[in-house]
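K.L.:
missing the sequence, but the structure's below:
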């Protein structure tokens, strides 16, 4: 079911509703997608088993948790072989300030999404941790002015 061809219009409606509000009761979800509760629940469970619905998450305001300063960091590594990539990814995964890591085709090698309290904390992170990552050759920071469109923030 992982490809779009296996999803029908009701599955898509369920996904859209749960994307907007993952806390909908099954009864309310069924009403919105025009099903009775039992078949709606079966469809949701099937979507979960198939990995289409991977989980339910709370949208957290980063400022309220002391992590309102967001920086997107482009990173290049010096060597792109298997062990170096594994070492780099393992090291960056250990940094709680890094909430997202994307390996890219082409340049840069990675985009990191970093959430910290302020620019001082980001500077300390850069000097004390980011620049010490394995095989790092280049770091370019891009401060987010405003999130104009995007997914809710997940903060571990």
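P.N.:
Nice, thanks for sending it over. The structure presented is a predicted model; accordingly, all values stated were derived computationally and were not measured. Numbers count the residues shown, from 1 in each chain.
K.L.:
can we go C-alpha only for contacts and neighbour counts from here?
P.N.:
OK.
K.L.:
Can you show me the helices along this structure?
P.N.:
9-20, 26-33, 37-49, 82-93, 119-128 (DSSP state H).
K.L.:
here's the one I want to compare it with:
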């Protein structure tokens, strides 16, 4: 599906998403028109879905991240949809993931400090519908974060 030119463009784009098409082309060893055409082709194929800026929430004063593993009460057929709709409305929830198995949903939640976390947990998390079981894991350190792919 991808040839060498596509891979070179994607590697350079992963390394620095802020590059202009001309700079990206130069680093990938292709002409700017070729780079532009190939990037459009990658977008049309759904491989490139956009360029994003990443905000460092720690730099904004959020020092606590908690991962919540949640098992839902499955006696209500609408439990999953009701839960996820409500969880999306909690501003401190940065990620919602679903799973097959004992754990149904994982939420990533950020807070400024432990007092703020306690407030979020009591007022917003415990108020979410259809929770049967909840387990909180507090992040201590990030060992590796690499959103890039081995292209």
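P.N.:
Thanks, I have the structure now. In this text the structure is predicted, and so the values were computed from the model without any measurement.
K.L.:
wait, which of the helices of the first structure is closest to residue 149 of the first structure?
P.N.:
Evaluated over those, closeness to residue 149 of the first structure peaks at helix 9-20, with 14.0 Å, by CA to CA.
K.L.:
Give me the distance between the residue nearest the centre of the second structure and residue 109 of the second structure.
P.N.:
Centrality entry for the second structure: nearest residue to the mean C-alpha point is residue 95, 6.0 Å, by CA atoms, centre = their mean. Distance of residue 95 of the second structure to residue 109 of the second structure, computed by CA to CA, to the nearest Å: 7 Å.
K.L.:
same check, this time on residue 70 of the second structure
P.N.:
In this structure, residue 70 of the second structure and residue 109 of the second structure are 13 Å apart, going by CA to CA.
K.L.:
now swap in residue 143 of the second structure and tell me
P.N.:
Applying CA to CA, the value for residue 143 of the second structure to residue 109 of the second structure is 19 Å.
K.L.:
just how off-centre is stretch 16-27 of the second structure within its chain?
P.N.:
24 Å (CA atoms, centre = their mean, to the nearest Å).
K.L.:
which bit of the first structure covers that stretch?
P.N.:
Per TM-score structural alignment, the counterpart of stretch 16-27 of the second structure in the first structure is residues 21-32.
K.L.:
same question, stretch 117-124 of the second structure
P.N.:
Counting by TM-score structural alignment, stretch 117-124 of the second structure sits on residues 122-129 of the first structure.
K.L.:
ok, and the closest non-adjacent residue to the counterpart of residue 85 of the first structure in the second structure?
P.N.:
If you follow residue 85 of the first structure across to the second structure using TM-score structural alignment, you land on residue 80. Excluding its sequence neighbours, the residue lying closest to residue 80 of the second structure (CA to CA, 6 or more residues apart in numbering) is residue 72, at 7.2 Å.
K.L.:
ok, the one you found touching residue 81?
P.N.:
No. Residue 72 of the second structure sits out of contact with residue 81 when judged by CA atoms under 8 Å, with a separation of 10.8 Å.
K.L.:
quick one, which of the two is more surrounded?
P.N.:
Taking neighbours as other CA atoms under 10 Å, residue 72 of the second structure and residue 81 compare with residue 72 leading, 20 against 11.
K.L.:
In contact with the aligned residue in the second structure for residue 75 of the first structure, which residues are there?
P.N.:
With TM-score structural alignment as the criterion, the equivalent of residue 75 of the first structure in the second structure is residue 70. Residue 70 of the second structure makes contacts with 103-107, 131-135, as judged by CA atoms under 8 Å, 6 or more residues apart in numbering.
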